[in-house]
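Student: need coordinates for the below:
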Amino acid sequence: MSQSRGLGAEARRLAEDERRDHNWKRWGPYLAERQWGTVREDYSPGGTSWTDFPHAHARSRAYRWGEDGLLGITDRECRLCFAVALWNEKDALLKERLFGLTGPQGNHGEDVKEEYFYLDSTPTHSYLEALYKYPQAAFPYERLIEENQRRGRGAPEFELADTGVFEERRYFDVRAEYAKAGPDDLLIRLTLTNAGPETARLHVLPTLWFRNTWDWGRDGEGYWPRPHMTALSTHALVAEHASLGRFQWHAEKAEGHPAPPLLFTQNETNRERLFGVPNTVPHVKDAFHDAVVQGRREAVNTAGTGTKAAFHHVLELPPGGRVVLRLRLFSEADAPAQLFGESFDTLFAQRIAEADEFYDSRLPRTLAPEERRVARQAYAGLMWTKQFYHYAVKPWMEGDPAQPTPPPSRLQGRNRDWGHLYNRDIISVPDKWEYPWYAAWDLAFHMIPFARVDPTFAKEQLVLFLREWFMHPNGQLPAYEFELSDVNPPVHAWACWSVYKMTASHGKKDTAFLKRTFHKLLLNFTWWVNRKDADGKNLFAGGFLGLDNIGVFDRSKPLPTGGRLDQADGTAWMAFFCTTLLAMALELAQDDPAYEDIASKFFEHFVAIVDAMNNLGGTGLWDEQDGFYYDELLLEGHATPLRVRSMVGLVPLFAAEILEDRRLERLPGFSKRLRWFLENRADLSRNTSYLSKPDGKGCLHGHRLLAIPSRERLLRVLRRVLDPEEFLSEYGIRSLSRVHATEPLVFDVRGEEYRVAYVPGESDSGMFGGNSNWRGPVWFPLNYLLIEALERYHHFYGESFQVECPTGSGRMMTLAQVARELSARLSRLFLPDASGRRPCHGDDKRFTDNPDWRDLVLFHEYFHGDTGRGLGATHQTGWTALVVQCLEELHKASE
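Tutor: As a prediction, this is how the structure comes out:
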């Protein structure tokens, strides 16, 4: 969409922040929802992060690398944090953070067991809204663990709603809203509602605390001396930090309720409780739990000082009763003239109106109300999952001077080859509970919808991962926290090129961004070529490549057969990488002829890869019998295709780039080399789709296509892609053909059976922890790349290229129409049908029958291949936010 429909208030804030006139993004939803159990907090001998820092420790142990909280915010360096704590007088624990199952506890891996929803956010976080549903019954911690451990992989996960705690609407709605009067003036509005049929009491503790940076014995950047908070009155405090400065925090007395006491403690570990040794301070991190839940008022500091503070409200709420709590956090340098009163709610109304205005200018005007609701909540989830992420491998491995020395095994353990990596940034993460760490290929997809609303952030994130404190000196991008050296698909170049094109308007192009990323991507491409092409034959074996358990074997480990696997997806990803870098080089060559040589290099490398994929050994990785691309196992000189019809065989469709003669005419150096290559290396270019196509008058239309499949092979693959009995579901393209439900691939290795069968829902395999499944469900990222590729093919082949969609229906479509059809099916996951049911929610009646739930949308990690039910991480809005691109695709014509 155009970025120029008018410069509203939020657009002005974005511009001011980009120019550094005002730091509008200093405060945001950057607080993690799970810090416990992450690799960063793990100092165990064997790298068992779940058991080294379990949930039971979270309330009592100061975190080293970050913080977490409920519906919270923090500044961009995570110095001062705010979140909400709750107690319903039945729970064993003060509810200060979200709970979920660890990897070993869940029958399908790690899994958050809470109900919360992101409802709104502007890019500068000038307005934020989120909702948490807190049961009035005791939170069933043990039952959730025990039942999920009892269930096997063939059973569905046991969820919080399955325990019955939401029956009869016996829960509290906890709505948190934030509005900025200025970059350092934050208005906080908490709305507590009793949705149940009886009067219920709720303890609410709005909590402010400093991240502990002083207990580790380190100095320098990011390690500040102990800050302090001091009571100014019964309803206010001052918080002073060496780097952040002085802030005041005020609370308004809730109408009809007594003034809340102000509690203080220190954000330091309760060593006595956890380790049986004396505490170094008398008041520790879990003091509010002890004071509120256990009634031990001596646990808090009555002197009114500390590094953690909370207002303790006790609310008696009748059925349907609602209380609004108002708080304000501001820098003393920007103290407002009036703290609360009418102007407080007026500012909220203004920021909400500005948020509506901003998204109205970015979204297609023709979106239906439900489509707009989905898009707004998708963007909200995308914005809320920006997180302060701190991980420095060298000090993490060495340990801290003031803490026990890590075991020697740590120096030979996880991520030991990444000592240069120093991350302390705001990063778009997949999910702040289940994946509270970045994943490089996830982030690349996040930046596509981000570019529509905050192009500066999108570019900054893509550049960040290419910087020297992220990228390995050998050119590899860090994959994810659990194993930085793992290999994700090389989609970073595609994201950079896409964002560049999306943000170019009215002749203005950010060439500096393109150059900056292109040069670093050359290093990454070289790493791939040097590390992943075993025999120098342009066939690549890149590991699991983000597809987890899709294959016969765990592709990140040595094959149980011995030998080597040539991967159809690994090789195709490299061809895709080539075409993207070629397109970038040709763009830069328009103004600088020096890039023509590098463009020639990528053209020729692409042709060599395609030749290997289509021709090496006769037919390469193409199977003429099945009309599909397969991985190939090479063992003792014999090549065996692994005939699994999966996304692995669809990735070759993505590498399709169109060259326009009118642009090539302006590049004489590239054109000359191109002609020479085609004339003198016909052996390589014989099966490459490098074509000029006559139009209806017999004249060349001036377009040339670079692609892996020929026209005939593309048709054959698409027949399977669009077959409902194979890949085409009602909700997008499945990751594995449904034919494998009745025809599983079985591979025998020395008496041990390896099997791949169609599994439309949760994984039945323990591969990669069993919490991911590419053996049937619908995943957004590769669906989106397929849609994009189909549009490129249509641009080249035009209206004359038509396919039957669905296969067997007799209905013929152009590839552009197929792309729109797939966009419609993906969008359908979140839109209510005639009965009000959204497929992503499955058969959960709360989302159809209860008006408090009906308009709430979750954006899951992936979706059931037959029913569309959401699976995996419930809040992985990152790449699933691509649904906004699908909705835009559907409304292009009307716009």
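
Student: from here on, contacts and neighbour counts on C-alpha atoms
Tutor: OK.

Student: start to end distance for stretch 753-761?
Tutor: Start and end residues of stretch 753-761 are separated by 22 Å (CA to CA, to the nearest Å).

Student: list the contacts of that stretch.
Tutor: Outside stretch 753-761, the residues within contact range by CA atoms under 8 Å, 6 or more residues apart in numbering are 550-553, 644, 736-748, 773, 775-777, 863-866, 871.

Student: and for comparison, fold this next one:
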Amino acid sequence: MPPNPPPGIERQRMSQPHWQRWGTYVSERQWGTVREDYSADGNAWSYFPHDHARSRVYRWGEDGIGGFCDDQQTLCLAVALWNGQDPILKERLFGLTNGQGNHGEDVKELYYYLDATPTYSYARMLYKYPQAAYPYQALVEQNRQRGKLEQEFELLDTGIFAENRYFDIEIEYAKAAVDDILLRVTAYNRGPAAARLHLLPQLWFRNTWNWFAGVVKPSLRADGDHRVLIDHAVLGQWAADFDGSQQLLFCDNETHVRRVFGQNEAPAGYFKDAFHDYVVHNQHQAVNPERTGTKAAGLYVLELAAGGQQSVRVRLRHRRDQGDFFADFDELIKTRRQEADAFYAELQTGIADADARLIQRQAWAGLLWSKQFYYYDIPQWLDGDQGQPPPPVARRQGRNSDWRHLNNADILSMPDKWEYPWFAAWDLAFHCIALATIDPQSAKDQLVMLCREWYMDPNGELPAYEWNFSDVNPPVHAWAAWKVYQADCEQNGGVSDLAFLERVFHKLLLNFTWWVNRKDMEGHNIFQGGFLGLDNIGVFDRSKPLPTGGYIDQADATAWMAMYCLNMTRIALELAAHNHVYEDIATKFFEHFLNIAAALNNLGDEGIGLWDEEDQFFYDVLRLPGGEKMPLRLRSMVGLIPLFAVEVVTEDILAGLHGFTSRLEWFLNYRPDLAKLVSRWEQKGDEQRHMLSLVRVVRMTALLKRMLDENEFLSPYGIRALSRSYLAQPYRFECQGAGYQVHYLPAESDSELFGGNSNWRGPIWMPVNYLLIQSLRRFHRYYGESVKVECPTGSGIQMSLGEVADELCHRLTRLFLRDAEGRRPMFGDHALLKDDSHFRDHLLFYEYFHGDNGRGAGASHQTGWTALVINLINEVHRPK
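Tutor: A predicted model of the protein is given here:
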């Protein structure tokens, strides 16, 4: 292998079968999930808490630190650690439950995804492990004492990293071949004194034998002092070699019922927590003396000098493979790392800023590390398993009981493998936009998967997320499918995957019909989507019955549907160029868009539009049971979402589509009110382009005047979700003798509506910012330099809409880039994160960001939609 391998090697692997069969598909939290909840009251956090996780077998998946497994999670690899001080063996990441954290659930560990390739031929992450006893209780107690208006008490705040008394645990995987896995764990002592570390690479089977009759139980057994032989009825015969291990330990991936449930009469055995008992409590009888079981580990006790390092090596491959497992081990890892460098160097051609390249590289790594094996069979979960106690009767009418068709066992992109270790419909759409920059085939597969019959309800509803599959997320799937289709075409030299586009389009026809039939209360093209992913942005919890009765006509739901219509129109036009049958469907969506636009803009006979002429803004309208209408004049992202519904079509797209264009002309002549007041179709813009938009230039510029006002929406780091004007004077709404108020919260929430990590009352959220930027670019394609706006409002600086889009890109990427003082705004003011060479370049991709200073908040590894920073960097750092 040459010292600088060409980038094409990884691309060749991506086109070959099975190279993605093994990957970083192990969750970082399986406990506290809905899947593992068999309680009567549906309290998943308390039914399966962290304290049970080391001793209690999971039903639906596995978790671990730096885990690696096959695509059915039959066999798992991960790392366990003990510093000689902790009360428990560190086998999984610790964090607070939703009830323990002052802002909801929150992982309390420091770990970073540093690298990965799409085939997982190479992957690397870093875990920072303190040398003092981990402060479990202090983290729980301190956060319990803090109120909603205080910041969270984090691991760094405990002082446990003082004097650098911690270990850096670098976990690396490489593949010599499709089924030849190399694991190298390197421990670095960053402290000023020698320190001992117990390091245990672990190998285990996901427990599949307890739930089904007739399943052959797999086995792990010792073969000498360093080798484990692996037998599985489906996976076959494998071997794992633990280079220089001081001891091999064995137990079973089974529940320690005496410890967990207090059943002292239960039979003895060698249970899931045996390695904890052996290492931490020196209970040698806990492990199987016969050196066999379904869970195994190599034990390494490392004596690390101050500043020293040691590596541990494990190799997993088919037993038929012969030869020295470790002769070429380090060279293989070096080669795979060089191949990864070459692959990314090609992707980042033209991006001169080294810091921008680093941000992209780690965002890609986070996307790939956050793929997870997700297994959830609703009928079996509701009905129970053979030989197991039946689930509570209450669950038959409880959570997800109406989703009996759903049966998932796939590799899916997770929002965050600790805080959100389950797929979410609209999150996944944004993940795919970022994923398409590196692996468009995977992005296409993810989008199609969510529309398959074992995900999508037969009535067309897409599953939202496991806490409530029936919650409604914004309909962004069609937009994502079109964007991924375009990215795939560009990366394949102009060759388009029409089969993918047609396949997903047919499924989305069902979903669109579900929306129209279920979410337009009175058939007036004004929609009531409910939750829509924006959590507590409004006056009320929109996913529940209103305290006032009635319902809300939603500006965002209506705008999302208008955007959906335009996305489906554009896809249909693309398909119609190859099959004229789709012209009729394109016409249907075009006309539906115009009717929605008319309703939203007060053009319908009902007079129920959502545009407020006095405020020059879109607002939700509360419809009371008696018919009274009350606008909710709260300036939030809800009122900016109408900007998303814009599409530009060029003359060449329409060439040959005579059925579509003739029907179009008839309709616009028949409804000149729509043609003039909503659509700019007949008036060609820059380079003879046509445009469809919910808002004409007057209303668009009025919205942008608000949006680009630094006293309202425009932050130094992007667009806030709520106007900052509500900081000094909260919005107040009174109805039926009750008062409600909403005030600007730049970061963590003080509301209990959706848990502490759900806050749209001021922070900067990457997905809606990205959509705003894309919309501005489409407006610019039509208007060109003929339309300019003041940015920021009141500054006197005039910018084209394309320049405004660039400005927002710069502000958003500024969250991650080092400033003149070396500070990354997302890290806040912590000196260690700013100055320490072992911290400052390890990035976190937060769920959302402080609306004023850019500090990261919410889930810390939301490398799903926050990975959109990859695309933003491409827009402003790559030469045009």
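
Student: just the ones in strands from the contacts of stretch 753-761 of the first structure, please.
Tutor: 745, 746, 747, 748, 863, 871 (DSSP state E).

Student: between those, which has the most around it?
Tutor: The most crowded member of those, judged by other CA atoms under 10 Å, is residue 863 (30 neighbours).

Student: sorry, back to before: tell me the buried residues within the contacts of stretch 753-761 of the first structure.
Tutor: By neighbour count, with 16 or more other CA atoms under 10 Å, the contacts of stretch 753-761 of the first structure hold 550-553, 644, 736-741, 745, 773, 775-777, 863-866, 871 as buried.

Student: mind listing what the residue nearest the centre of the second structure touches?
Tutor: Nearest to the geometric centre of the second structure sits residue 415, at 1.9 Å (CA atoms, centre = their mean). Residues near residue 415 of the second structure by CA under 8 Å, 6+ apart: 370, 421, 422, 423, 424, 427, 428, 861, 862, 863, 864, 865.

Student: what's near enough to touch the equivalent of the second one over in the first structure?
Tutor: Okay, so that is residue 421 of the second structure. Counting by TM-score structural alignment, residue 421 of the second structure lines up with residue 436 in the first structure. By CA under 8 Å, 6+ apart, the contact list for residue 436 of the first structure reads 32, 33, 34, 35, 38, 387, 429, 430.

Student: distance of the last one from residue 491 of the first structure?
Tutor: Spelled out, it's residue 430 of the first structure. Residue 430 of the first structure is 16 Å from residue 491 of the first structure, by CA to CA.

Student: just checking, which of the contacts of residue 415 of the second structure belong to helices?
Tutor: Using DSSP state H, the members of the contacts of residue 415 of the second structure that fall in helices are 427, 428.

Student: counterpart of residue 837 of the first structure in the second structure?
Tutor: Checking TM-score structural alignment: residue 837 of the first structure goes with residue 823.

Student: skipping adjacent residues, who's closest to its match in space?
Tutor: Nearest residue to residue 823 of the second structure, sequence neighbours excluded (CA to CA, 6 or more residues apart in numbering): residue 834, at 5.3 Å.

Student: surely that neighbour touches residue 840?
Tutor: Yes - here residue 834 of the second structure lies in contact with residue 840, judged by CA atoms under 8 Å, at a distance of 5.2 Å.

Student: please enumerate the helices of the stretch 501-650 of the second structure.
Tutor: 555-576, 582-600 (DSSP state H, counting those that start in this stretch).

Student: before we move on, what about the stretch 101-250 of the first structure?
Tutor: 141-150.

Student: if I look at the equivalent of residue 448 of the second structure over in the first structure, how far off is residue 447 of the first structure?
Tutor: When the first structure is aligned by TM-score structural alignment, residue 448 of the second structure is paired with residue 463. As judged by CA to CA, residue 463 of the first structure and residue 447 of the first structure stand 11 Å apart.

Student: and residue 838 of the first structure, by the same measure?
Tutor: 26 Å.

Student: settle it for me: which of those two has more neighbours?
Tutor: Comparing residue 838 of the first structure with residue 447 by neighbour count (other CA under 10 Å), the higher total belongs to residue 447, at 29 against 24.

Student: that one -> the second structure?
Tutor: By TM-score structural alignment, residue 447 of the first structure lines up with residue 432.

Student: repeat that for residue 612 of the first structure.
Tutor: In the second structure, the residue paired with residue 612 of the first structure according to TM-score structural alignment is residue 599.

Student: how many residues are close by the residue lying closest to its match once chain neighbours are set aside?
Tutor: In space, and not counting its chain neighbours, residue 599 of the second structure is closest to residue 609: 5.3 Å by CA to CA, 6+ apart. Residues near residue 609 of the second structure, counting by other CA under 10 Å, number 25.

Student: go on, the one 5 residues further on?
Tutor: Using other CA under 10 Å as the criterion, residue 614 of the second structure is surrounded by 6 other residues.

Student: ok, the one 5 residues further on next?
Tutor: Using other CA under 10 Å as the criterion, residue 619 of the second structure is surrounded by 25 other residues.

Student: what's the separation between it and residue 844 of the second structure?
Tutor: Counting by CA to CA - residue 619 of the second structure and residue 844 of the second structure are separated by 35 Å.

Student: where do the helices sit along the stretch 701-850 of the second structure?
Tutor: For the stretch 701-850 of the second structure, applying DSSP H, counting those that start in this stretch gives helices covering 766-783, 801-813, 831-835.

Student: returning to that earlier point: among the contacts of residue 415 of the second structure, which ones are buried?
Tutor: Buried among those (16+ other CA under 10 Å): 370, 421, 422, 423, 424, 427, 428, 861, 862, 863, 864, 865.

Student: distance to residue 193 of the second structure added to those, as TSV?
Tutor: Below are these laid out as TSV (distance: CA to CA, whole Å):
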residue	distance to residue 193 of the second structure
370	35
421	38
422	41
423	44
424	46
427	45
428	45
861	32
862	35
863	35
864	39
865	41
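
Student: for the residues you listed, which one is nearest residue 105 of the second structure?
Tutor: Proximity of those to residue 105 of the second structure (CA to CA) peaks at residue 421, which lies at 12.2 Å.

Student: count the neighbours of the corresponding residue of the second structure for residue 632 of the first structure for me.
Tutor: Structural correspondence for residue 632 of the first structure with respect to the second structure (TM-score structural alignment): residue 621. Residue 621 of the second structure has 21 neighbours, counted by other CA under 10 Å.

Student: how far away is the closest residue to residue 621 of the second structure other than its chain neighbours from residue 325 of the second structure?
Tutor: Counting by CA to CA, 6+ apart, residue 621 of the second structure lies nearest to residue 631, which is 4.2 Å off, once chain neighbours are set aside. Using CA to CA, one gets 70 Å for the distance from residue 631 of the second structure to residue 325 of the second structure.
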